[in-house]
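1. Please find the sequence and the predicted model below.
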Amino acid sequence: MQRHLRKAALACLAAGFAQSATAQAVCDGVVVFQCATDAEPREQITVCAQDARFSLVCHALETGEPYDDTPLIAEAATTWFRWQEGDDLRVGLGFWSTDLGAPVTLHASLPWDDMEEAVAQDGPAEMWLQSAHWHPDVDQTLCLSQTVYADTEALWAPLETRGPIGLFFSQDVVVPEPNAVGVAEVMPLPSGEGLAVYATARPNAATPVWWQLYEGDTVDVIAREGDFLAVAIPTYGVTACLIRPEQLYTPYQGPCATGWVDGTYLDRVQ
């Protein structure tokens, strides 16, 4: 692992020793991911881990000056996270952009040594930023492969705070109750856009939206708080979110993720 990190660091230094050294200080904590794009003037993406959160800064490679007014933040306990081992290692980490009012995901594809269960010393590495997957046109910012730096070991300290999958993506504990549990269909929306799935039942402009539903979608409803309904969302290969009797009156643990939607636009069908 250490040999790989040194090699990755040298790849970053190939873009310029002074620039890379400056970039290390653009966010607080330990640098987890870093890469440079082919934009002119040259820009760099840096992800740092500190305590129980990650921050992402897009900045000028030469000066370290950030492009956004505020860093993109990922709360490790509830953010979208993907770790998939195979022929390569696929990592995804979701950030909320206050400036854009939208999620942005950092994706990485790294060489993986399955025998050692570690990032391999050699092989192609890719990294890119991507807009929300539900947008009609998905925007991507691609990094240059030779500039990719990844310290995957630094991921785990913040992620120790993650609870059961039932807390993703909701920041609120969801307790299923019989009078709320059922199936609903998304009704036509005035805007014609999707129905936001919020991280809390008290959303405001800064509340992260990690999922979106569309007219005609059916979804399992598991709890209510005021005008908002908690819904169970099948992710990570799960196909059904039915609530069993023993799951009533206790905090929902999964296997589905959860979030909150405006109940005005859900029609109960079951």
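-> Right, received. Where do you want to start? Numbering: from 1, shown residues only.

2. only C-alpha atoms for contact and neighbour calcs from this point on.
-> OK.

3. quick one, longest helix in the chain?
-> Ranked by number of residues, the top helix in the chain under DSSP state H is helix 2-13.

4. For that one, which helices and strands make contact with it?
-> strand 149-150 (3 or more C-alpha pairs under 8 Å, 6 or more residues apart in numbering; DSSP states H and E).

5. packing partners for the next helix or strand along the chain from the longest helix of the chain?
-> Next helix or strand after helix 2-13 toward the C-terminus (DSSP states H and E): helix 17-23. Using 3+ C-alpha pairs under 8 Å, 6+ apart as the contact test, no helix or strand touches helix 17-23.

6. Check it against this one:
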Amino acid sequence: MRTFRLPGAGQWCLLALLLFNLLPIYFMFENSFKSPIAFASSTLNFPQEFLWSNYSTAWAKISEPILNSALIIAMSVAAIVVFAAMSAYAFSRLRFPLQNTLFLLVFGLLLIPGFLTLIPLYLQIKKLGLSDSYWALILPYIAGGQAFSIFVLKTFFEQMPDELFEAARIDGAGNIRIFSTIVLPLSVPICTTVAIINITGLWNDYLLPSLLLNRSHQTVTMALVSFEAAAGNYGLSDYGGMMAAYLLASIPLLLLFSLLMRNFVEGIASGSIKM
């Protein structure tokens, strides 16, 4: 017979933290239906009349930037995971001259603040003629995501049993076959975790796109900032439209995490990332 237990203090704390983290979503949702006057009168109560036109206005502003961001991030993260996995395999399972020195140099990139490289990166992109194009973000994103991804994947690959690799080599498998048929299939959870972490950071990036892209290739963060700047109307800002735009911009990440949550949790639980 099962007995009923009251939640402990830890569970109440987790529930309180959950509710606290859901407050911004509730705030966005209920204010996204309000007119400027309704928003000014009350920000915590649902409106008496739902203004659905806020979503059509917001979608017209950010639909194309969302597609731009999705294309840029999909290409960038796919390349980040593939290149980082190959590099991590080399650092963890191969032996070559200056191996430890090269890995320390890669790890040292994590210690360099990103804003210190903005001016050299901007000048380099301009010199290569890549500004105002998707490649102006894709190439820096790929390079910038390597250090963290290599560090995480290397730690995971080192935890794999040595007997697995020895048995594969006895059967005549080379490094390419071992990597493609053994390492990658076993690394799906941790690769998913690395991908989600990179996607979250790149989706929310504003500084680099604002420096390298124009309005025709703007990302979702650039569109949101432009919408905020244009939403004012004689001191009465269209906060309802802005909240609708914020909510629409967050839906892709919510759907992505919902679909890949199991793999993400498995990657965290593997011990490769200490949260």
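-> Structure's in. What do you need? Computed from a prediction, not measured in an experiment: that's the story for all the values here.

7. Please work out the TM-score for the two chains.
-> Once superposed, chain against chain, the TM-score is 0.22 (TM-score structural alignment, normalised by the length of structure 1); 101 aligned residues with a C-alpha RMSD of 5.8 Å.

8. The longest helix of structure 1: which residues count as buried?
-> 4-5, 8-13 (16 or more other C-alpha atoms under 10 Å).

9. Which helix or strand contains the residue minimising distance to the centre of structure 2?
-> Centroid check for structure 2 by C-alpha atoms, centre = their mean gives residue 200 as the closest residue, at 1.7 Å. Taking DSSP H and E as the criterion, residue 200 of structure 2 maps to helix 188-203.

10. who touches that helix?
-> 69, 73, 77-78, 81, 141, 145, 149, 152-153, 156, 220-221, 253, 257, 260, 263-268, 270, 272 (C-alpha atoms under 8 Å, 6 or more residues apart in numbering).

11. mind redoing it with 7 Å?
-> 69, 73, 77, 81, 145, 149, 263-264, 266-267 (C-alpha atoms under 7 Å, 6 or more residues apart in numbering).

12. For residue 53 of structure 1, state which of the buried residues of helix 2-13 of structure 1 is nearest.
-> Distances from residue 53 of structure 1 to those, taken as C-alpha to C-alpha, are shortest for residue 5 (21.8 Å).

13. Tell me how far that closest one lies from residue 88 of structure 1.
-> Distance, residue 5 of structure 1 to residue 88 of structure 1, by C-alpha to C-alpha, to the nearest Å: 16 Å.

14. cool, residue 141 of structure 1 as well?
-> From residue 141 of structure 1 to residue 88 of structure 1 the distance is 21 Å (C-alpha to C-alpha).

15. swap in residue 232 of structure 1?
-> 30 Å.

16. Compare the two and say which one has the larger neighbour count.
-> residue 232 (28 against 19; other C-alpha atoms under 10 Å).

17. Which elements pack onto the helix or strand that one falls within?
-> Using DSSP H and E, residue 232 of structure 1 sits in strand 228-233. With contacts taken as 3 or more C-alpha pairs under 7 Å, 6 or more residues apart in numbering; DSSP states H and E, strand 228-233 of structure 1 sits against strand 218-225, strand 257-262.

18. any idea of the angle that strand forms with strand 257-262?
-> 140 degrees (axes from the mean of the first three to the mean of the last three C-alpha atoms, to 10 degrees).

19. what is the orientation angle of strand 228-233 of structure 1 with strand 218-225?
-> Going by the same axes, to 10 degrees, strand 228-233 of structure 1 makes 140 degrees with strand 218-225.

20. Report the contact partners of the spatially closest residue to residue 127 of structure 1 that is not a sequence neighbour.
-> Of all residues not flanking residue 127 of structure 1 in the chain, residue 108 sits nearest, at 4.3 Å (C-alpha to C-alpha, 6 or more residues apart in numbering). Taking C-alpha under 7 Å, 6+ apart as the contact definition, residue 108 of structure 1 lies against 90-92, 126-128.

21. Number of residues surrounding residue 107 of structure 1?
-> When neighbours are counted by other C-alpha under 10 Å, residue 107 of structure 1 comes out with 20.

22. again, but for residue 250 of structure 2
-> Residue 250 of structure 2: 14 neighbours (other C-alpha under 10 Å).
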